[in-house]
Structure formats: structure tokens, C-alpha cells
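Undergrad: Sequence plus predicted model, see below.
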Amino acid sequence: KGEAADAAGFTVVMKFGGSSVSSAARMREMADLILSFPEERPVVVLSAMGKTTNNLLLAGEKAVSCGAPKASEINELAVIKELHLRTIDELGLDSSIVSGFLDELEQLLKGVAMMKELTLRTRDYLVSFGECMSTRIFAAYLNKLGKKARQYDAFDLGFITTDDFTNADILEATYPAVAKRLHGDWIDDPAIPVVTGFLGKGWKSCAVTTLGRGGSDLTATTIGKALGLREIQVWKDVDGVLTCDPNIYANAVPVPYLTFDEAAELAYFGAQVLHPQSMRPAREGGIPVRVKNSYNRHAPGTVITKTRDMRKVCYVTVSVYSDSSM
């Protein structure tokens, strides 16, 4: 695996969620974070900016009932336009990076309003605008900084999925297709790949699909397995997988080591950091997943592996809450 990764020039996958790229300031910090690890040659996977996915879905739902003439007046559309154009302006980039997408988005909403119907297939296509724009902005910003980057839409990179719109699954053909494309492009013209999370292409319909809950993490682990990398990094807004919900117990601490089975069990009991399905490719490929904090980049985070040295046990405090009225 290591030799294959070196030949391709990649060492890790770095996946960043929506809160990590929610503004121009956050994108600057993410670029600085990536460049602060010069020993790494990452494949970067991004979610849509901030609340963009939710706003796209709300815009689609409103378009169904508002009528075509009023589709361009939907508030969520205005919020999406303002966020992306402001971010581009603050980063000193050209608005043409996203202007075509914003125009197409408005036309799509008018079409939904005219048909008074939002199918699952159209819903997936609508949602894809978020990742398509965030990755183009971030790749352009890295290039402006002098760090060569290349943007990829996952549905053109080789992510082949079932045709289960809104909850598609990765098909086995994805792995060699993604590896071939990324290897080939690196050999021809080395650049940091910036890939849309959450998206794929249905193998029968050839339409854009989304991967459901934990979809961007699944994108990252799929790339890690395809390239046989040494580690997959999932950057969140917490210091790792915590012992409990910090909103409930303020003294929650990160667990340094977990197995995939333990991480799945924590998810079953309500942990929101990782979805077990998104970890499947990493588990199959035997590739560690490291959960790190994009707001605290040098914290070690949580490393999730198939097995772990039981001498590295994390002893934690279990708090029992009682209700005196019971």
C-alpha cells in the first residue's frame, strides 16, 4: 500500500465538513492547516459550505408550492447566492467560479416550481450544487496561494453507485476507476485533488446521486481504500470521538484509540461523530481513520483501527445522573 501511495504522490485523505468551510475565514484556516503539514500529500474531500445543503432542500420544497415566477425570490436561494459570492469576494477570487452554477440553480428551482414536483432524482441533483461550488472555491484559493490544486466532481471522478437516490451506495467498480483517474492525473500533472464529498453517479441512470448519512465521510474512506493510503483523516469540530456528549457532561474527553466495532457501538448509542456505514471501506481496506479537530489542529484526535493494543486502554469517568423527583 505504501509503495502504491508514494508512486501516486498521495499519503492521506483529509475530509472537512461544512462547518470547516463555512466562510472565507474558515477556508483560509483550512488552507493554512493543509499547508502546515508539508510532509503530507493529501487528497482533500469537502462538504458544502455551512448550512448550504439544508438551504438547498428548503428552496426545493418551497419551489414546489410557490409557482415559477416567484422561484427566483425564494429566501434560501438569496442566502446561498450571498454566501458564495461574498466568500469569493473576500478570498479575492473571480465570481465566474460559481456564477454559472448559481444561474443554473435558479433555473432548476423555476423548473421544479413549474412542474410542482420534486422527485428524489431532482432532489439529489439540487443538493449537488453545494459541494460543486465549495470545492471549486477552495481549489481556486489554493491555486491563488501558489499550491497547485485540481477540483473533481465525484460523479466524474469514478464514483459509481446504486440508483437509490438520496441514499445510494458505492459499487465495487468505483475503487479501480477512482485509483486510475487520480494516479493518471498525478503522473501527468501533480496537484492536490479537491473532491466533492457526498456525491456519486448512478450506474444505470448516469444521474447524480447522494450517499445518504455520513456521505462525505464515505467519500473519504472510499478514496483511502482505492489508493491504499496509510491514513484517512476526518476533520470535525471536536477533538475526536468523545466519552460522551459535551453538551450533557462538560468534562467529556476524547478517546485516543478505538476499534471499528467500538466506534459503531458508540454510534448506536447516539454518538454523532461517525456513521458506521461510512467507515466500511476503511475497515475492509485495513486503513486507520483518524478523527481530528479543525479548530485544534495539533490535537492527536482519535485513531480508529480494526484491532488495538489493549494496553492502550482509556480509563474514563462515567457519570450517573439521577432525578430526585423520580
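TA: It's in.
Undergrad: From here on, just use CA atoms for contacts and neighbour counts.
TA: Noted.
Undergrad: Buried residues, stretch 20-33. List them.
TA: 20-24, 26-27, 29-31, 33 (16 or more other C-alpha atoms under 10 Å).
Undergrad: Beyond the helix or strand encompassing Arg26, next helix or strand please.
TA: Using DSSP states H and E, Arg26 sits within helix 24-35. Heading C-terminal from helix 24-35, the first helix or strand you meet, by DSSP H and E, is strand 42-46.
Undergrad: Please state the offset of that next one from the chain centre?
TA: Relative to the mean C-alpha coordinate of its chain, strand 42-46 is positioned 9 Å out (C-alpha atoms, centre = their mean, to the nearest Å).
Undergrad: ok and that strand relative to helix 24-35, angle-wise?
TA: On the basis of axes from the mean of the first three to the mean of the last three C-alpha atoms, to 10 degrees, strand 42-46 is oriented at 160 degrees to helix 24-35.
Undergrad: for comparison:
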Amino acid sequence: MQVFKFGGASVSSVEKIQQVGLILQAHQHQQLVVIISAMGKTTNALEKVADAFFEQRTTDALQLFDQVKQQHVTTAKYLLVTQFNACVAQLADFFTEAEWLLHDKPVRSYDYYYDQIVCIGELLSTCIVSYYLNEIGLHAIWQDVRDVLRTDDN
């Protein structure tokens, strides 16, 4: 088994994600674990969302989050044909999860909300890349890391 980890710069554009696909195609006959970071600068954008939320600037938080949403849907649109609708449906679930949180008032620690909001970046990018890999003929199974790993904080 080989483990590949692609950082944010490696998945920061349609072209870079296509390059990830080419790299993985070269290893398609091996059992792989692929780890994908949030798309380039998404973590920074989501940190701003978390800050606005914790400062109870709900409108700002939602507007900032809308920019993240648009970026990811646009990326999926340019990468996917047959898998686009399924991918967008999955992305919508993640968007809804975040938006429910953003409509609440903070009652827990900043670190808790930071973790809940910023992790959405990895969920979005892994979703898009997984659908893209399947679209190009690689059998990829997306796994929500929150179902696999547990931490002792947040």
C-alpha cells in the first residue's frame, strides 16, 4: 500500500487536480491511500469565516463562506461531466452543515468552532478530487475522516 498526500498547492486549480489524477493513474494497479488538503487558500478563507462567526458577524461569515462555495462549485464544474451533479449534491450537504453552524450563536470555545468550520475545506476538496478520480476511470472511495479518526479535543 502506498500513501499519497497532496497539499493545498497541489489541488489549488483545475489543472493541478488534473495533474494529481495523472500521478495517481501511474499507480492505479496498486492499493493507494490518498490524502487531500484543502484547496489552496481555502483554509485562510475559512479562518476568516470562523473569525466573523465567533465575532457574531453572521452576515459577513455567510458572505465569506459563499465565496468558498462558489470556488468549489466552479472547480467541480470545470473538472466533471458525468459526476458533476452527484458531486454538487455531496458538496451541498457540506455547505448546509456549515451554514447551520453559521446561523447559530457561539456558545462554545473559539477552538471548537475553528475546528468545525476549517475542516470543511478538506471535506470539499476530497469530495471534488474523489469524484474527479472516478470520472477519469480510477476507482476512488471517499471516506469522511471524521468517521475514522477521533481526537481528544474539539
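TA: Here it is on my side, so go on. This is a predicted model, so every value here is computed, not measured.
Undergrad: Now check the second structure for the residue matching Ala139 of the first structure.
TA: Alignment note (TM-score structural alignment): Ala139 of the first structure maps to Ser130 of the second structure.
Undergrad: Count the neighbours of that match for me.
TA: 22 (other C-alpha atoms under 10 Å).
Undergrad: and the helix or strand hosting it, how far from the first structure on average?
TA: If you go by DSSP H and E, Ser130 of the second structure is part of helix 120-135. For helix 120-135 of the second structure, the mean deviation from the first structure after alignment is 1.0 Å (mean C-alpha distance after the TM-score superposition for the first structure).
Undergrad: other SSEs contacting that helix?
TA: Secondary-structure packing of helix 120-135 of the second structure (3 or more C-alpha pairs under 8 Å, 6 or more residues apart in numbering; DSSP states H and E): helix 14-25, strand 32-36, helix 42-54, helix 58-79, helix 84-102.
Undergrad: how about the ones you listed, which one is nearest Ile141 of the second structure?
TA: Nearest to Ile141 of the second structure among these is strand 32-36 (9.7 Å), distances taken as C-alpha to C-alpha.
Undergrad: Onto which residues of the first structure does that closest one map?
TA: If you align by TM-score structural alignment, strand 32-36 of the second structure falls on residues 42-46 of the first structure.
Undergrad: check the fit of that stretch onto the second structure and give the mean distance.
TA: Looks like 0.8 Å for stretch 42-46 of the first structure (mean C-alpha distance after the TM-score superposition for the first structure).
Undergrad: Between the two ends of stretch 76-91 of the second structure, how far is it?
TA: End-to-end distance for stretch 76-91 of the second structure, by C-alpha to C-alpha, to the nearest Å: 10 Å.
Undergrad: coming back round to it: identify the residues contacting the helix holding Ser130 of the second structure?
TA: Helix 120-135 of the second structure is touched from outside by 11, 17, 21, 35-39, 42-43, 46, 72, 76, 79-84, 87, 90-91, 94, 98, 139-142, 144, with contacts defined as C-alpha atoms under 8 Å, 6 or more residues apart in numbering.
Undergrad: Report the buried members of those.
TA: 11, 17, 21, 36-39, 42-43, 46, 72, 76, 79-80, 83-84, 87, 91, 94, 98, 140.
Undergrad: Quickly name whichever of the buried residues of stretch 20-33 of the first structure is closest to Ala68 of the first structure.
TA: Looking across the buried residues of stretch 20-33 of the first structure and measuring by C-alpha to C-alpha, the closest to Ala68 of the first structure is Ser22, at 29.7 Å.
Undergrad: how about the closest one, what does it touch?
TA: So Ser22 of the first structure contacts 49-51 (C-alpha under 8 Å, 6+ apart).
Undergrad: give me that answer again for 6 Å
TA: 49-50 (C-alpha atoms under 6 Å, 6 or more residues apart in numbering).
Undergrad: Could you do Gly40 of the second structure as well?
TA: Gly40 of the second structure neighbours (C-alpha under 6 Å, 6+ apart): 8-9, 12.
Undergrad: tell me which of these are still there in the first structure?
TA: Of those, the ones still in contact in the first structure (both residues aligned by TM-score structural alignment, their matches' C-alpha atoms under 6 Å) are 8-9, 12.
Undergrad: quick one on the thing from earlier: same list, the helices and strands packed on helix 120-135 of the second structure, but as CSV with distance to Ser109 of the second structure please.
TA: Converted to CSV, these look like this (distance: least, C-alpha to C-alpha, whole Å):
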stretch, distance to Ser109 of the second structure
helix 14-25, 35
strand 32-36, 27
helix 42-54, 9
helix 58-79, 17
helix 84-102, 14
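Undergrad: nearest to Gln2 of the second structure, of the ones you listed?
TA: Of those, nearest to Gln2 of the second structure by C-alpha to C-alpha is strand 32-36, at 5.0 Å.
Undergrad: before we move on, the earlier item: just curious, which of the kept ones among the contacts of Gly40 of the second structure is nearest to Asp104 of the second structure?
TA: Checking those one by one against Asp104 of the second structure (C-alpha to C-alpha), the nearest turns out to be Gly8, at 29.0 Å.
Undergrad: Can you find the partner of that closest one in the first structure?
TA: Gly8 of the second structure maps onto Gly18 in the first structure, by TM-score structural alignment.
Undergrad: Quick check: the residue sitting furthest away from the middle of the second structure vs Gln143 of the second structure, distance?
TA: Distance from the centre of the second structure peaks at His29, with 26.0 Å (C-alpha atoms, centre = their mean). As judged by C-alpha to C-alpha, His29 of the second structure and Gln143 of the second structure stand 20 Å apart.
Undergrad: quick one: the residue most central in space within the second structure and Val68 of the second structure, what's the gap?
TA: Nearest residue to the geometric centre of the second structure (C-alpha atoms, centre = their mean): Leu124, 2.1 Å. Using C-alpha to C-alpha, we find Leu124 of the second structure at a distance of 10 Å from Val68 of the second structure.
Undergrad: what does Glu15 of the second structure give?
TA: In terms of C-alpha to C-alpha, Glu15 of the second structure sits 18 Å off from Val68 of the second structure.
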